[in-house]
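# just to be clear, the model below is a prediction. Sequence and coordinates:
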Amino acid sequence: MTHANCPRCGGRLARDNDSGRCTPCQAAERDRLSAPPVVPASFWEHEPVRLALAERHLGRVIRAYRCHPYHGRVALPQTVVAGWLGITQAQLSRVENGPPLVHLDRLTHWAQLLGIPAPCLWFGLPGQPYLADHRSAEGTTDDLYARGRIAEQGDLPAIAVTVEGAATGGGGATDRRRFNAMAALAGLAAAGHTYLLPGATDPRNIGMEQVRLASSLVEDLRRADAAAGADQLCDVAVQAHARLSAWAARATYSRQVGDALQSALADLSIQAAWLAIDAERRPEARPYLNEAITRARIADDPRVEVRALTQLSMLLRESQPGESLHCAEAALRVSARWATPRLTTLLHLRRAHTYAVLRDASGFSREMTKARRELERGPHEDDLGFLDFVNEQEVNGIQGLSYLALDRPDRAAQSFRAIITNPSPGHRRNQVLYTVDLAEAAYQQGDANGAARIALDILPVASQMNSGRISRQLSQVRSNLAASRHPTAATRQFVHAYDRAVSV
């Protein structure tokens, strides 16, 4: 009679061992139930795992992972794996048996958590090169998706380059706006989003490939916005949202695709709302965020719901500060079990700035202390993609804006200068915005010459930004300096340069 071997370490099992694991491996199993184990490379070559990966269905990959012989004769319970993923057992059951996930934040988060090797995946992981699968036939949706993901590997996606190049096109304001939107759509087509172009045929049936492309569109818009601002992108996002919503209303699709479509449309709604905010078209943002919350709840996607609540808190800060606080509190409550330090930092920043608007200095100080404490805990492998802007620069920026709201321009200037001293190259738009805010802080301190010099230095870069917020802030600085009772050479030089720049 031959003895069985432990599937984990290969050691021989005793005759009376019916657990499927040797004693050392059983002890290791107990120690690691709080987190996924580090598995050998051969783990991913197991046939059920390979088939699930080939199907591009992360839920089935997770089920194959749980049932792998490496874990012993008894599969890992759904409750254990759900705990790793930050969801409930019921949610994991729906993930395993429902439609394929298409939300890129969740896909990358869970793939990294389980340690799935990048070459096995059908999407890219943050910080790692993505090699698309070229087995698709030329011109198929798979091929378009692959080319779209490759386009993201440069410094800027095709959409950002195209928008910047379109800034001088067209005739009047309406023509320029239409020209810029059309040029941006052409850039999206180069990144694989040809379905958004005018004249494209709406499919009668929506499948997972179309949903996946819609999800990837949000990532393209997010990266372009961080680099260049939202003015032209806003119309693109609005058109894309209208197009995809119309498809969802007219086309047929399975229940599985419908669930995934809800999450994709919710994410796109949030992005459209943010672009409307940055483009100074704030009244347009609220309906998109209300829709996103509804769709996220239908799809049982708390991460998208929290992102929408976070955005809604920012939108309501000036007009309805009490409701803004409630939105941030609701987001903290919904994310309590799975929030990373960076997400918690952002939510406390939302509350800190709102308390400053309410002139509650103690509330501001309390929330800012919590935000800095969370930020000091560092990045986390489970951070969602939209949180990459939450860093020391952003904390200093919100602190500076809050001090301005509290009539403390001296403290505000200190915060904004810290940003200039330690810039964040990946968030060029925010860097420019906070530099303009520094000019405003200097003016409120009574240093008109200093404000003019700061504004003059940043004017060439600010003029290239497609951000309504930056334009509004810079215009305010110009108005303040032009109205000065004692104009100086520096203030006159900035006002002249500003007027010349906006007249081009």
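Thanks, I have it.
# for the rest of this, base every contact and every neighbour count on C-alpha atoms.
OK.
# Arg373: neighbouring residues, count only.
Other residues within reach of Arg373, judged by other CA atoms under 10 Å, total 14.
# give me the contacts around the helix or strand in which it is found.
In the assignment (DSSP states H and E), Arg373 maps to helix 361-375. Identification of contacts with helix 361-375 by CA atoms under 8 Å, 6 or more residues apart in numbering yields 341-342, 344-349, 351-356, 391-392, 395, 399, 402, 406.
# sort out for me which of the residues you listed are in strands.
Of the positions in the contacts of helix 361-375, not one sits in strands, assigned by DSSP state E.
# and the helices in the stretch 351-500 of the chain?
Assigned helices in the stretch 351-500 of the chain, in chain order: 361-375, 392-405, 409-421, 428-444, 448-462, 468-482, 489-503 (criterion: DSSP state H, counting those that start in this stretch).
# output those helices as CSV; include the columns distance to Leu384.
Below are the helices of the stretch 351-500 of the chain laid out as CSV (distance: least, CA to CA, whole Å):
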stretch, distance to Leu384
helix 361-375, 15
helix 392-405, 16
helix 409-421, 23
helix 428-444, 19
helix 448-462, 29
helix 468-482, 25
helix 489-503, 37
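# the nearest residue to Asn466 once chain neighbours are set aside - how many residues pack around it?
Among residues not flanking Asn466 along the chain, Gly229 sits closest, at 4.5 Å (CA to CA, 6 or more residues apart in numbering). Counted with other CA under 10 Å, the neighbours of Gly229 add up to 29.
# please apply the same query to Ser215.
Ser215 has 23 neighbouring residues, counting by other CA under 10 Å.
# so it makes contact with Ile270?
No: counting by CA atoms under 8 Å, Ser215 does not reach Ile270; the two are 11.9 Å apart.
# wait, isn't Arg342 in contact with Asp383?
Yes: between Arg342 and Asp383 there is a contact under CA under 8 Å: 7.0 Å.
# who has more neighbours, those two?
Remark: of Arg342 and Asp383, Arg342 carries more neighbours, 25 against 18, as counted by other CA under 10 Å.
# distance of the more buried one relative to Pro302?
17 Å (CA to CA, to the nearest Å).
# and for Glu164?
Glu164 is 35 Å from Pro302, by CA to CA.
# ok, now Val238?
24 Å.
# my read: the residue nearest to Asn466 touches Glu280, true?
No: in this structure Gly229 lies outside contact range of Glu280 using CA under 8 Å: 11.1 Å.
# another one to put next to it:
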Amino acid sequence: MAADGSVRRCACGTRLARDNRGRQCNACKKKARDLVVSPPVVPPEFWRTAEMCEAFDTCDMGAVIRAYRTHGHHGRTISQEVAARWLGISQTRLSRIEGGEGVSDLPRLMRWAHVLGMPRDLLWFRMPGRPQTAAEDRQARTPEGVDTPDLGNPGGISGGAVKGERPSGALTAAEQDTMPLSRRSLLFQGVAAATLPGVNADEADHIGKALENARRYSDAEIVASFTRQLDNCKADDGMLGSDRTLPTLLGMLGAIKVCAQDAKPDIRRALFAVGARGAEFAGWLCRDLHDQARATFWHDRATEWAQLSGDLPMQGYVLLKKAQTAYDDRDAVNVLGFAEAAQSGPWNLPPKVRAEVAQQEARGLAMLGLPMLDVERKLERSREYLSSAGDSADNSGLATHYSISSLTLQTASCYIEAGKPLRAAMLYSEVLNTGVLSTRDQGYFLARRASALALSGEPDDAATVGLQAAELAAATSSARTRRELGRTVATLQPWASRPAPRALREVLTG
């Protein structure tokens, strides 16, 4: 209840809980987070309103997108920044397009229409492979009665080519190869296209067949192929950086979603299990790119797919990742809350994950200013879990990377939060000098050490270490590392006129 005793409600009418200090219920919060990543589901009548029909009559995609953003169905206007993210362009470019800049590139127009789920009969250009009427939709089914899988876009209509005689309006093989939304080119031009750099010819052929006819071809082999791709993405991440790894991973997740639609139940569960691990990893990559909204989106998808596959450990593991995301946002309450939920829930977590969760609890306690004795107890508990991991069987595949080095690095962060930065700097140095970290992680923890040195009143050493971190951040496109270096520069402000701090500031702002 509000301070005056009145009942507080969300705009949707849901009564807000007493401990909810915001203005939205949990369902509306989730809807708002999802909106950042993908367009909302809209009913068929959405497209038949006067404002949408008038926009389509102009044959101007800018006018259509503007009418879509400002449609009353959404409850409020969707910003250009959010819509531009869906379409894969900048807000500035979308502003120019809505202002009258013409778009004549047919593949781009088709892709945007597909993303927003625009009905084919309202478009002024041809959308191949998309039946217009229910009768055409039935005729477009394969002899086995399986619809061509689409990518799950709201408002989209599934359909595919018919074997045998070429139907009216169908495309030749050469035409299909150039059309992004045709069935034949789905693997090469659709969401799954980004997976191709990580697969060999046999795997690409198998995935292509699975996308064309998921019920017939989605088998254990395709599950194994996706598992190998995920392992390759994780191996590439530390060297190539998140911005180069994420497109390949998202392509793989799109392919998994398509294959799971018509797979047999046991294969579907196996696909969702791989997808859950991939979605969790996508959340991590988005964290590294400092895209917290998308990180939250993929963590939520990881939880949902883990539930669909019956993977309890993964559900608990995602809670740990949410605690780490909360740490990025300096949200101490959620750091501790998510970690405690991971530790106490029915997840059956392996010892290494429990070790990482206990460390995260220690960090949350330190952030909240609790006594150092409580923090040390949690850290000791983490070491006990890690010690027992060597004697325990673990088939989960979770936190296999977690080691004494990992614990040492995270313990250092606890000391920073507890106001002991010099001790933290020493712990960071112990691991950084071993050479066990990937290029990206070496850069990030160098930045963390620079922050600790700056907090310890060592400006020249902090700036020198920070310059090393900046070089690796540029090589791996790590926004997370650059953000940490930004904190270092802010801490070094009292010494801003000294040569080394000035050089670090110029590198970051240049």
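Noted; the coordinates are in hand. If you're wondering where the values come from, they're calculated on a predicted model, not measured in any experiment.
# so which of the helices of the stretch 351-500 of structure 1 is nearest Arg204 of structure 1?
helix 468-482 (37.9 Å; CA to CA).
# can you tell me what sits against the closest one?
For helix 468-482 of structure 1, the surrounding residues in contact (CA under 8 Å, 6+ apart) are 230-231, 278-280, 432-433, 436-437, 439-440, 443, 448, 451-452, 455, 462, 487, 491-492, 494-495, 498.
# now do stretch 275-290 of structure 2
Outside stretch 275-290 of structure 2, the residues touching it (CA under 8 Å, 6+ apart) are 230, 242-243, 246, 249-250, 253, 256-257, 292, 294-299, 301-306, 314, 318, 321, 325, 477-481.
# cool, stretch 436-451 of structure 1 as well?
Contacts for stretch 436-451 of structure 1 (CA under 8 Å, 6+ apart): 401, 404, 409-410, 412-413, 416-417, 452, 454-455, 458, 470, 473-474, 477, 480-481, 488, 490-491.
# of those, buried ones?
By neighbour count, with 16 or more other CA atoms under 10 Å, the contacts of stretch 436-451 of structure 1 hold 401, 404, 409, 412-413, 416-417, 452, 454-455, 458, 470, 473-474, 477, 480-481, 490-491 as buried.
# what about Gly310 of structure 2, how many neighbours?
When neighbours are counted by other CA under 10 Å, Gly310 of structure 2 comes out with 15.
# what residue of structure 1 matches up with it?
In structure 1, Gly310 of structure 2 lines up with Asp300, judged by TM-score structural alignment.
# counterpart of Ser478 of structure 2 in structure 1?
Alignment note (TM-score structural alignment): Ser478 of structure 2 maps to Ser467 of structure 1.
# residue contacts, the closest residue to that match other than its chain neighbours?
Leaving aside its chain neighbours, Ser467 of structure 1 sits nearest to Gly229 (4.5 Å; criterion: CA to CA, 6+ apart). For Gly229 of structure 1, the contacting residues are Asp278, Ala279, Arg429, Met465, Asn466, Ser467, by CA under 8 Å, 6+ apart.
# separation between Tyr385 of structure 2 and Ala469 of structure 2?
Separation of Tyr385 of structure 2 from Ala469 of structure 2 (CA to CA) stands at 32 Å.
# follow-up on the earlier one: so which of the contacts of Gly229 of structure 1 hold up in structure 2?
Using both residues aligned by TM-score structural alignment, their matches' CA atoms under 8 Å, structure 2 keeps these contacts from these: Arg429, Met465, Asn466, Ser467.
# next, count neighbours for Ser415 of structure 1.
Counted with other CA under 10 Å, the neighbours of Ser415 of structure 1 add up to 22.
# with the one 4 residues further on instead?
Other residues near Ile419 of structure 1 come to 23 when the count uses other CA under 10 Å.
# what lines up with it in structure 2?
In structure 2, Ile419 of structure 1 lands on Val431 (TM-score structural alignment).
# excluding its backbone neighbours, what's nearest its match?
Closest to Val431 of structure 2 by CA to CA, 6+ apart is Ser405, at 6.1 Å.
# that neighbour: neighbour count?
Ser405 of structure 2 has 18 nearby residues by other CA under 10 Å.
# that one -> structure 1?
Counting by TM-score structural alignment, the partner of Ser405 of structure 2 is Gln393.
# ok, Ala500 of structure 2 next?
When structure 1 is aligned by TM-score structural alignment, Ala500 of structure 2 is paired with Ala490.
# tell me how far its match lies from Ser503 of structure 1.
Going from Ala490 of structure 1 to Ser503 of structure 1 by CA to CA gives 20 Å.
# hang on, the earlier thing: alignment lookup: the residue nearest to Ser467 of structure 1 to structure 2.
The equivalent of Gly229 of structure 1 in structure 2 is Gly241 (alignment by TM-score structural alignment).
# where's that match relative to Gly278 of structure 2, distance?
16 Å.
# if we can go back for a sec, contact partners for the match of Gly310 of structure 2?
Gln91.
# the one 10 residues further on too?
Contacts for Thr310 of structure 1 (CA under 8 Å, 6+ apart) come out as Cys327, Ala328, Ala331, Leu347, Arg350.
# cutoff 6 Å now
Ala328 (CA atoms under 6 Å, 6 or more residues apart in numbering).
# kindly report the same for Glu291 of structure 1.
Contact partners of Glu291 of structure 1, counting by CA under 6 Å, 6+ apart, are absent.
# so which strand or helix has it?
Short version, using DSSP H and E: Glu291 of structure 1 is in helix 285-298.
# now the following helix or strand past that helix on structure 2. Mean distance?
The helix or strand immediately downstream of helix 285-298 of structure 1 is helix 302-315, counting by DSSP H and E. Here helix 302-315 of structure 1, set against structure 2 after superposition, deviates by a mean of 2.0 Å using mean CA distance after the TM-score superposition for structure 1.
# show me what the helix or strand just after helix 302-315 of structure 1 is packed up against.
Using DSSP H and E, the helix or strand that directly follows helix 302-315 of structure 1 along the chain is helix 321-334. Using 3 or more CA pairs under 6 Å, 6 or more residues apart in numbering; DSSP states H and E, the elements in contact with helix 321-334 of structure 1 are helix 302-315, helix 341-357.
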